[in-house]
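>>> My questions are about this predicted structure, shown below with the sequence.
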Amino acid sequence: MKHVLAFLLVMAAVTAQAAGTDKDFLAAREAYRIGNEARLNTYAKRLRGHLLEPYVLYYQLKIRLDHASAEDVEAFIASHRDSPLSERLRAAWLKVLAKSERWDLFEQRLPDLRDADLELTCYALQSRARTNPDEVLEEARPIWFVTGRLPESCEPLMEALRASGALSPDDVWTRIRYALEAGRVSLARRLAKQLPAGEAPAPRVLEAARSNPGGYLERGRFNLKHRGGRETVMFAAHRLARTSPSQAARHWENLEDRFSPEERGYVWSLIGYLGARAHGPGALEWYSRAGENLSDRQLAWKVRAGLRAGAWPEVLAAIDAMTEEGSEQPAWRYWKARALMESGRTHAAEQILKPLATEFNFYGQLAVEELGGRIEAPVASYRPSTVEVDEMSQLIGLRRALELYRLGQRIDANREWRWAIRGFDDKQLLAAAEVAYRYENYDRAISTASRTVLLHDFSLRYPAPYREVLRTHAEQFALDEAWIYGLIRQESRFIVNARSQAGARGLMQLMPSTASWVAHRLGLKNWRWSRMTDVDTNINLGTYYMRHVLDALDGHTVLASAGYNAGPRRARAWRPESAIEGAVYAETIPFTETRNYVKRVMANTTYYANNFSQELQSLKQRLGIIHERDAGGERPLGDTP
């Protein structure tokens, strides 16, 4: 009895000590975040020898990096090559060197960096411009056309381009167009100051076109004698097309004869693109007026408009017009094959489908079925031994990652994990995935197992934790277990306390308003938002909402998956005017996030059904047919969130 008591006392002391060091590490991290170097140094003393001491040392060095010696920085990088902290410090140090114009040391250390962001790229060009300005300006020119906000390090290069005459007014107008297309009117106004006198659009007129494009076009008081006036009218047509493509098309038909062929094509390409995204019946006609100067993004939506209309020749022509990089995406390879089959060119279609069928994605599954095969998960031909998994779990990078996960530092943990497994072969990846699974870090198990090239284990790519809880609620609400798992894998990758930027939480990523609505419908007592990280509560609420959305959308899992992500009202609004394949519906969802979401959920569901040895249902059967909307016969949504 005395020995047992002594053991318990020792264990209690160890637990208390661990809790203390946890608090010390989190306090050190907070001190670094707020810039309190004295407090950080106090906690650093307590954390000597700790597994995460490299992070504390990084915090200490980073907080005084502007004044740190090259020797201290390089010593840290050399000592921590097994951690992503070395690369993060190297990038930060290079920026310090550039800002202080220590160019010789900057150029010596830059080649050691694995990946340079745009800020460092511009600093590197600045450094080279000291000795070879003409060559550097030529390399810097493409940066001018970057659509987002440029880092400050790029501004001297842009100024040099302007001063050298390397930027023409057309180049300035191109970037103004990019800014206006993105709705960044203030940036467009700043850029316009670089135009020759008299060419810039009047700020007041530009604002009128932005705030009320339909009214601006209706009034017709334009100055089309100079480019600023013409670009403002084109911007108004584009702005109006965002909400009413057909109205924008009517206005532009009345105006286009007063514009150049290039300007006419430019506006029609925008109206066609936005019309296709809005499922406008006139989209293909609008595209036909745009000419051939279409981007891959615009061509993608021309393909989708063709799919909705059943216009297979248009689908094929649009894909063939894409760049090689664009047309090689799985989606366009699959739809090109389908278009070829529709034209009777079966052999050419099969030559595309056969390699596509080896890929483990939505289009790979569809390709398998087009070739007459059945979707099955590959047999796991290799499983690491217990010894191999134990050895892998002792890898210092994975140990640090697991400790960071335990402390809730997921971003740093993910970085540490990815750094640790870089360069792993298939066997090592599967062993690392087993480590992640053992510690219930299912998202890391999925991402790590999904990196393999030849050896695969789909029980790790498609894990099924919490199955007893999930099965209970699947039976309660008469839902397909495989579909629930397919949805959760996409929503949270089984991270129990997952939080989205929008505020959704838990395994099934319910928003606060949705969770409260469902809790009220279920009559849950003592409901609190904090309960959303409880597995049973989250799955209970999530599966109820799945059932509700499924019933509201004709029992169709494709529509219900879209509705779960974007809301059932949107899923209804996206229904076609005449029946289309479920795959076409999924492909033509206007929201990129929801479009990818639905395809992944349906592909996941197929693999889970295979793993659960359910009666095999093809992906095409699951996708089914989406019929036209029957507004009179729809189930009322009421206050459904």
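Right, received. Where do you want to start?

>>> make it CA atoms for all contacts and neighbour counts henceforth
Noted.

>>> Report how many residues lie close to the closest residue to Val96 other than its chain neighbours.
Spatial nearest neighbour of Val96, excluding adjacent residues (Cα to Cα, 6 or more residues apart in numbering): Asp66 at 6.3 Å. Residues within reach of Asp66, counting by other Cα atoms under 10 Å, total 15.

>>> where exactly do the helices run in the stretch 151-300 of the chain?
155-164, 169-181, 185-192, 203-211, 213-219, 227-241, 245-255, 261-277, 283-288, 296-309 (DSSP state H, counting those that start in this stretch).

>>> Throw these into JSON lines and include mean neighbour count and distance to Ala603, thanks.
Shown next, in JSON lines, are the helices of the stretch 151-300 of the chain (neighbours: other Cα atoms under 10 Å; distance: least, Cα to Cα, whole Å):
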{"stretch": "helix 155-164", "mean neighbour count": "15", "distance to Ala603": "45"}
{"stretch": "helix 169-181", "mean neighbour count": "18", "distance to Ala603": "34"}
{"stretch": "helix 185-192", "mean neighbour count": "17", "distance to Ala603": "41"}
{"stretch": "helix 203-211", "mean neighbour count": "17", "distance to Ala603": "41"}
{"stretch": "helix 213-219", "mean neighbour count": "17", "distance to Ala603": "42"}
{"stretch": "helix 227-241", "mean neighbour count": "24", "distance to Ala603": "34"}
{"stretch": "helix 245-255", "mean neighbour count": "18", "distance to Ala603": "33"}
{"stretch": "helix 261-277", "mean neighbour count": "23", "distance to Ala603": "24"}
{"stretch": "helix 283-288", "mean neighbour count": "21", "distance to Ala603": "29"}
{"stretch": "helix 296-309", "mean neighbour count": "23", "distance to Ala603": "20"}
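
>>> Next one for the comparison:
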Amino acid sequence: MRKLFTPALKALCIAAFIGSASAPLLTLPAPAQAAEVKISEARLQQRKDYAAARKALDQKQLSTYRQLLPKLQQYPLLPYLEYDEIARRLSSFPGKDVTAFLVKYPDSLLADRLTRAWLKTLAQHKRWQEYNDYYSTRFNSDAELACNALNARMQTGDKTALNEVGDLWTIGKSQHDACDPVFAQWNAAGMQTQRLIEVRHLKALTAGNRSLATFLVRQLNPQHQPLAKLLQDVDENPRLLLQKNRFTAQTPRMREILLYGLQKLARQDAKTALDLWVGYDAQQLFTDDERLETQYYLASRLMRQKYPEEAEKLLSSISSVTRADLAEWLIRDALRKQDWEKAYEWLARLPEESRATERWSYWQARLMEELKIREINGKTPADIYASVATTRTFYGFLSADKLGFEYGLVDRPMVVSQAIMDRVEQSPGVQRAREFYVVGDMLSANREWYHTLRRMTQEEMVAAGRIANVWGWHRHGIQAMIEAQHWDDLQVRFPIAYQEQVNQAASATSINPLLLYAIARQESSFAVDARSPVGATGLMQLMPATAKQTAQRSGIPFTPQDLLKPEKNIALGSRYLNQLLQQFNGNRILAAAAYNAGPSRVRQWLSKDAAKLPYDVWIETIPFQETRGYVQNVLSFSVIYAYRTGQKQPLVTRQEIDSAL
């Protein structure tokens, strides 16, 4: 079996983990390189044998398949052959073989997959007692398996299973066909009440499933149908709430209809919904929780539809605003208008836990300065900045700049024993992920990796992150640290990846390589094969059309497949970024925002008023939350990459500070 860490490499890794920020990139010593070549030859033969065994299995040449198996006993992907061989004959009920596989590979991805397939086979043939034996509550999220489990219990005499059917039935969509016999028994037992039908009817409309809602109306008794039909009418046309004479009954069901209709109308016309709310609320129909939820919903819709004054007035009527996002919206609206007093007023109304974050601590100090408030609760603005400046965050760096402090770049890798490193390195799931990664089956590699990671302790996750980082599987190293909630191992979280390609691109464009590292880290976490839902591809997440246009401008040959090549992706991404920097006079704040949201949007966001915005206010009030976080991360990551490469980089340059936006 190929060792992922040779002793020499282990020693080198440990030194790098605890060494200085400017430690060189890892390289294998000569003896380790020789060992790697030798082991790789053995592994290459195993891969050939594996391919031959799979071909024999596919062609049902079982004698050839069994002859090859002894050669693959140390090959990480052997379980995939064994799984396929058993899965092909589940209909013959190989219970002993299924059990043996589950015992041999407990908690593995394939054990989970085989159990699911085996349960479906048992249910299909109504082998309910065996189904009970193999079923686990970890499958409760699979409606088909969960319903079959309830049916199995009922069929084997456990009538208490009926008590668990309601939660599966009362959802806003149709369930799997396997649930039908369970629902029929539940209904026959008289447990499908009129109220549960009404609850599901409301959920179906909320989910936009009107056909199911109409079906459910027919299941109601005649005396319950009129209000259900009224709810459907309101769903189709929420302006019916203007006909107040139709909504006079003061019953819990009518309250549901009113609250549903007000929220539905608010999505279309928040101002009209607010006016109606005032009238209906005056009748004191609603509970305190219903009132608060509706007020918050109306306020959020008023904000989205550009009615900040109405939203502010509504929220001002609430004695204690517990929705931080709404108060934050009003703070940003006031900041955009440079209404410092209003911003400070709403900041004071933030929930305490939000007010104590680095973001709002910074803004408290900043607003105190603007309003010339010398101190509050015994703390001056400088005191507050100082408390934030120790953190490795965007606001920590801003605060450090305010005071002229060094940045708080905490780099404190967790101490992980060699025994844990070895155990994680040799764990079957990590070995399988590694082998899939090496042979280029990234989908299977990702599945094995994440399945294995979810079952690790914090220390094991950190070890896995370091192993992935050494492989060059940087995204998974970063993700492992996130899963472990260990934020202070900067070598793994901010790898110096693709250094040659980055330096070449930086030289060709005169872009600071720190900015390129920051963009690539933010965009893809250095995943070469990253693809976004909208089609952005590769390390720097370029859209194919953008990449093609950039290639034409730069005279670079291009095909869409080039975006998966690090050198091409970085070359094109850097040139596109360079174009944006040129458009925005070298301002990284605007260029980063444009890289994420597009240059036309950034031009729209730039203030057209005589009173331009300070750079920190402009960043804080970027309309898109994603772009706001993106810009903050890119600037912060540039600082961190300066540290990682033994340099210094200000969060913002003097030119960027002086450029009012």
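Alright, I've got the coordinates. Computed from a predicted structure; not experimentally measured.

>>> if we can go back for a sec, looking at this, the residue nearest to Val96 of structure 1 is in a helix?
Yes: using DSSP: H, G, I helix; E, B strand; the rest coil, the assignment for Asp66 of structure 1 is a helix.

>>> nearest spatial neighbour of Ser320 of structure 2, skipping sequence neighbours?
In this structure, Ser320 of structure 2 finds its nearest non-sequential neighbour in Arg349, 7.4 Å apart by Cα to Cα, 6+ apart.

>>> The residue nearest to Val96 of structure 1 touches Leu94, doesn't it?
No: the pair Asp66 of structure 1 and Leu94 fails to qualify as a contact (Cα atoms under 8 Å) at a distance of 10.8 Å.

>>> Look up how far Ala92 of structure 1 lies from the residue nearest to Val96 of structure 1.
Using Cα to Cα, to the nearest Å, one obtains 10 Å as the distance from Asp66 of structure 1 to Ala92 of structure 1.

>>> Sticking with Phe25 of structure 1, tell me its helix or strand.
Following DSSP states H and E, one finds Phe25 of structure 1 within helix 2-34.

>>> Could you identify the helix or strand that succeeds that helix?
That would be, after helix 2-34 of structure 1 and using DSSP H and E, helix 37-46.

>>> residues in contact with the helix or strand that that next one is followed by?
Counting by DSSP H and E, the next helix or strand C-terminal to helix 37-46 of structure 1 is helix 53-63. Contact partners of helix 53-63 of structure 1, identified using Cα atoms under 8 Å, 6 or more residues apart in numbering, comprise 25, 28-29, 32, 35, 37, 40-41, 44, 47, 68, 73, 76, 80, 85, 89.

>>> for those residues, which one is nearest Val598 of structure 1?
Closest approach between the contacts of helix 53-63 of structure 1 and Val598 of structure 1, by Cα to Cα: Leu85, at 36.3 Å.

>>> What's the closest one aligned with over in structure 2?
By TM-score structural alignment, Leu85 of structure 1 lines up with Leu110 in structure 2.

>>> can you pull the buried residues of stretch 60-78 of structure 1?
Across stretch 60-78 of structure 1, burial judged by 16 or more other Cα atoms under 10 Å covers 60-63, 65, 73-74, 76-77.

>>> Next: stretch 124-144 of structure 1.
Residues 124-127, 133, 136-137, 140-141, 144 are the ones in stretch 124-144 of structure 1 that count as buried (16+ other Cα under 10 Å).

>>> go on, stretch 477-490 of structure 1?
Neighbour-count burial for stretch 477-490 of structure 1, counted by 16+ other Cα under 10 Å, picks out 477, 479, 481-490.

>>> do stretch 398-416 of structure 2 as well
Neighbour counts using 16+ other Cα under 10 Å place 398-401, 407, 409, 411, 413 of stretch 398-416 of structure 2 among the buried residues.

>>> For Ser578 of structure 1, find the nearest of the helices of the stretch 151-300 of structure 1.
Ser578 of structure 1 sits nearest to helix 296-309 of all the helices of the stretch 151-300 of structure 1, at 8.9 Å, using Cα to Cα.

>>> From the contact counts, what lies against the helix or strand that the closest one is followed by?
Where DSSP H and E defines the elements, the next helix or strand beyond helix 296-309 of structure 1 is helix 312-320. Packing partners of helix 312-320 of structure 1 (3 or more Cα pairs under 8 Å, 6 or more residues apart in numbering; DSSP states H and E): helix 296-309, helix 330-342.

>>> run the last query once more with 10 Å
helix 296-309, helix 324-327, helix 330-342 (3 or more Cα pairs under 10 Å, 6 or more residues apart in numbering; DSSP states H and E).

>>> about what we covered before: of all the helices of the stretch 151-300 of structure 1, which one is nearest Gly523 of structure 1?
Among the helices of the stretch 151-300 of structure 1, helix 261-277 sits nearest to Gly523 of structure 1 (Cα to Cα), with 40.0 Å.

>>> list the helices and strands that closest one packs on?
Partner elements for helix 261-277 of structure 1 (3+ Cα pairs under 10 Å, 6+ apart): helix 227-241, helix 245-255, helix 283-288, helix 296-309.

>>> Recalculate using a threshold of 6 Å.
helix 283-288, helix 296-309 (3 or more Cα pairs under 6 Å, 6 or more residues apart in numbering; DSSP states H and E).

>>> who's in contact with the shortest one?
Pointing back at helix 283-288 of structure 1 there. Residues outside helix 283-288 of structure 1 that contact it (Cα atoms under 6 Å, 6 or more residues apart in numbering) are 268-269, 272, 275-276.
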